[in-house]
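**Student:** With the input below, show me the fold.
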Amino acid sequence: MEQKRLYRSNSNKMIAGVCGGIAEYINLDPTVVRLLWVLLCFMGGTGVIAYIIAAIIMPNQYQ
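**Tutor:** As a prediction, the model looks like this:
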């Protein structure tokens, strides 16, 4: 059995693939994850910082 890993997506990518990767990991529509992330951005701006950190930390899908 293959273990699930969290990666930045190459196929569901708008900026860096973070939301697409999270959506693939939890089997959810990427649009829902993106909308939730936008809400986080408007609620104090923590979403922007979290996105930048996730884009740096999360490995690319095909590395």
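**Student:** CA only for contacts and neighbour counts going forward, please
**Tutor:** OK.
**Student:** Would you agree Gly21 is in contact with Ser9?
**Tutor:** Yes: the pair Gly21 and Ser9 qualifies as a contact (CA atoms under 8 Å) at a distance of 4.4 Å.
**Student:** the more surrounded of those two?
**Tutor:** For Gly21 and Ser9, the more surrounded residue by other CA atoms under 10 Å is Gly21, and the numbers stand at 26 against 23.
**Student:** Let's see this one next, to set against the first:
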Amino acid sequence: MSKRKLTRSSDNRVIAGTIGGLGEYFGLNRTLINIIRIVVVLGAFGSWGILFIIYLIASLLMTQAKS
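**Tutor:** The predicted structure follows:
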């Protein structure tokens, strides 16, 4: 059994591949991940700025997937 690793997607990307990587890791559609992310962040923090900061931090922490 191989161990999965959370990485930014090299194929399923719009900006940095962070959301595509999360979708590939959890087996979910990128659109569903985006909807969940927006609902959670706006419900918890109420700010688009926080959403941008979380995305930026995640894209810096996640490594690029090897194609």
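**Student:** any idea which element Leu6 of the first structure lies in?
**Tutor:** Using DSSP states H and E, no element contains Leu6 of the first structure; it sits outside every helix and strand.
**Student:** and the gap between the spatially most central residue of the second structure and Ser2 of the second structure?
**Tutor:** Geometric centre of the second structure, nearest residue: Ile19, 2.7 Å, by CA atoms, centre = their mean. Ile19 of the second structure sits 22 Å away from Ser2 of the second structure, going by CA to CA, to the nearest Å.
**Student:** host element of Asn12 of the second structure?
**Tutor:** Applying DSSP H and E, one finds Asn12 of the second structure in no helix or strand.
**Student:** That one is in contact with Gly21, isn't it?
**Tutor:** Yes: with contact defined as CA under 8 Å, Asn12 of the second structure and Gly21 form a contacting pair (7.4 Å).
**Student:** what's the closest non-adjacent residue to Arg13 of the second structure?
**Tutor:** Sequence neighbours aside, Gly20 is the residue nearest to Arg13 of the second structure in space, at 5.6 Å (criterion: CA to CA, 6 or more residues apart in numbering).
**Student:** looking at this, the one you found is in a helix?
**Tutor:** Yes: under DSSP: H, G, I helix; E, B strand; the rest coil, Gly20 of the second structure sits within a helix.
**Student:** That one: how many residues sit nearby?
**Tutor:** 25.
**Student:** need the contact list for it.
**Tutor:** By CA atoms under 8 Å, 6 or more residues apart in numbering, Gly20 of the second structure lies in contact with 8-9, 12-13, 30.
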